[in-house]
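Trainee: when you get a sec, could you give me coordinates for this:
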Amino acid sequence: MILSALASLSLALLLGGMAFFAAVVAPLVFTRLPPEWAGRFIRQLFPVYYLWLIATAGIAALALAPGRPVDALAMALVAALTIWLRQGLMPRINRLSDAAQAGDAAAKPRFDRAHRLSVLLNFAQLVLAAAVLLRGVDPLS
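Mentor: Okay, the predicted model is just below:
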């Protein structure tokens, strides 16, 4: 019972954080701040955002492991992918953005591809977290 509640809470916090960032934070930052400030702010925010995802997905994975091992594996995958996004892809995106702003014409399409990949992977993580959360909802209760 306690693990189930912990899993549900972690999943809700994971999903809520992802949805809030995508629907509220990112659009506000890029519509309300000058472009040079928006980029700097987002660069500071993303590492914290990714730590939130790693922590909540990791806790959910541990809480789900005894009773729902497939769902636990899915959340462990979300956490592991987020580690790669934070430590691998995000620094690459930042370097490409800097190069594009410095006038490197070849960096812009590479930045666009890397950014699209990060958005796609983040969306896939959101869908996976929602599916795991909904699988745990008992329709008869």
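Trainee: could you use CA atoms for every contact and neighbour count after this?
Mentor: Will do.
Trainee: which SSE is the most centrally placed residue in the chain in?
Mentor: Using C-alpha atoms, centre = their mean, the residue of the chain that lies closest to the mean C-alpha position is Asn122, 4.8 Å off. Counting by DSSP states H and E, the element that carries Asn122 is helix 107-135.
Trainee: only the buried residues of that helix, if you could.
Mentor: The neighbour-count criterion (16 or more other C-alpha atoms under 10 Å) identifies 107-108, 110-111, 114-115, 118, 121-122, 125-126, 128-130, 132-133 as the buried residues of helix 107-135.
Trainee: which residues are in contact with Leu15?
Mentor: The neighbourhood of Leu15, defined by C-alpha atoms under 8 Å, 6 or more residues apart in numbering, consists of Leu126, Ala129, Ala130.
Trainee: what sits against the first one?
Mentor: Just to be clear, that refers to Leu126. By C-alpha under 8 Å, 6+ apart, the residues touching Leu126 are Leu15, Met18, Ala19.
Trainee: please give the structure of this sequence too, so both can be compared:
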Amino acid sequence: MTLLALLATALLFGGMVLYSFGFAAFLFSSLPAMQAGPLLRRAFPHFYLFVLVASVVAALCLLPDDMTGAALMGLVAATVIPTRQVLMPAINLATDTGRTRRFKALHTLSVGITLGHIGIAAWVLSRFI
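Mentor: Okay, here's the model as predicted:
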């Protein structure tokens, strides 16, 4: 179970880092903003679903050996749900209605949450050493 916990946590960490710093940056450097934005918007629900599934799997695999790590992965899972279901639609609405200040504030919050999730996954990974 420890190997599965390690792999699930590493997958979560790597997937979040790649999406956040690779995929999004690649889109905006490869496509005009008018194309990159809508494409990224379509990808985000899948990203959050990936984070949810990977964090739940990691939490379940960590449960027998590392209650702290399991709780932290559970925290990621619990916080990604409102991020996906409430915050993401609010960001999209702010974009659609031209509310730039609101978009910036909500986007900053979503970036902070994602960075927090990445940090939590990194810390849980460090516990395997």
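Trainee: ok so, going back, quick check, nearest of the buried residues of helix 107-135 of structure 1 to Arg68 of structure 1?
Mentor: Relative to Arg68 of structure 1, the closest of the buried residues of helix 107-135 of structure 1 is Val132; by C-alpha to C-alpha it sits at 9.7 Å.
Trainee: which residue lines up with that closest one in structure 2?
Mentor: Taking TM-score structural alignment as the alignment basis, one finds that Val132 of structure 1 is matched in structure 2 by Val124.
Trainee: now its match: closest residue in space that isn't a chain neighbour?
Mentor: Nearest non-adjacent residue to Val124 of structure 2, counting by C-alpha to C-alpha, 6 or more residues apart in numbering: Gly69, 5.5 Å away.
Trainee: any idea which helix or strand carries the one you found?
Mentor: For Gly69 of structure 2, the element it lies in under DSSP H and E is helix 67-82.
Trainee: residues of that helix that come out buried?
Mentor: Buried positions in helix 67-82 of structure 2, judged by neighbour count with 16+ other C-alpha under 10 Å: Gly69, Ala70, Leu72, Met73, Gly74, Leu75, Val76, Ala77, Val80.
Trainee: cool, stretch 3-23 of structure 1 as well?
Mentor: Buried positions in stretch 3-23 of structure 1, judged by neighbour count with 16+ other C-alpha under 10 Å: 3-4, 6-15, 17-18, 21.
Trainee: aligned to Leu12 of structure 2, what sits in structure 1?
Mentor: Aligned against structure 1 by TM-score structural alignment, Leu12 of structure 2 finds its counterpart in Leu14.
Trainee: ok, its match - contacts?
Mentor: With contacts defined as C-alpha under 8 Å, 6+ apart, Leu14 of structure 1 is in contact with Trp52, Leu53, Thr56, Ala57, Ala129.
Trainee: try 6 Å
Mentor: With contact taken as C-alpha atoms under 6 Å, 6 or more residues apart in numbering, Leu14 of structure 1 is in contact with Leu53, Thr56.
Trainee: show me what Ala114 of structure 1 aligns to in structure 2.
Mentor: Residue correspondence to structure 2 (TM-score structural alignment): Ala114 of structure 1 is matched to Leu106.
Trainee: need the longest helix for structure 2.
Mentor: Ranked by residue count under DSSP state H, the longest helix found in structure 2 is helix 33-62.
Trainee: so where is it in structure 1?
Mentor: Mapping helix 33-62 of structure 2 onto structure 1 (TM-score structural alignment) gives residues 35-64.
Trainee: related to what we said a few turns ago, mind checking how far the residue nearest to the centre of structure 1 is from Arg135 of structure 1?
Mentor: From Asn122 of structure 1 across to Arg135 of structure 1, the span is 20 Å (C-alpha to C-alpha, to the nearest Å).
Trainee: Gly67 of structure 1 too?
Mentor: If you measure Gly67 of structure 1 against Arg135 of structure 1 using C-alpha to C-alpha, the figure is 12 Å.
Trainee: now swap in Lys108 of structure 1 and tell me
Mentor: Applying C-alpha to C-alpha, one obtains 40 Å for the distance of Lys108 of structure 1 from Arg135 of structure 1.
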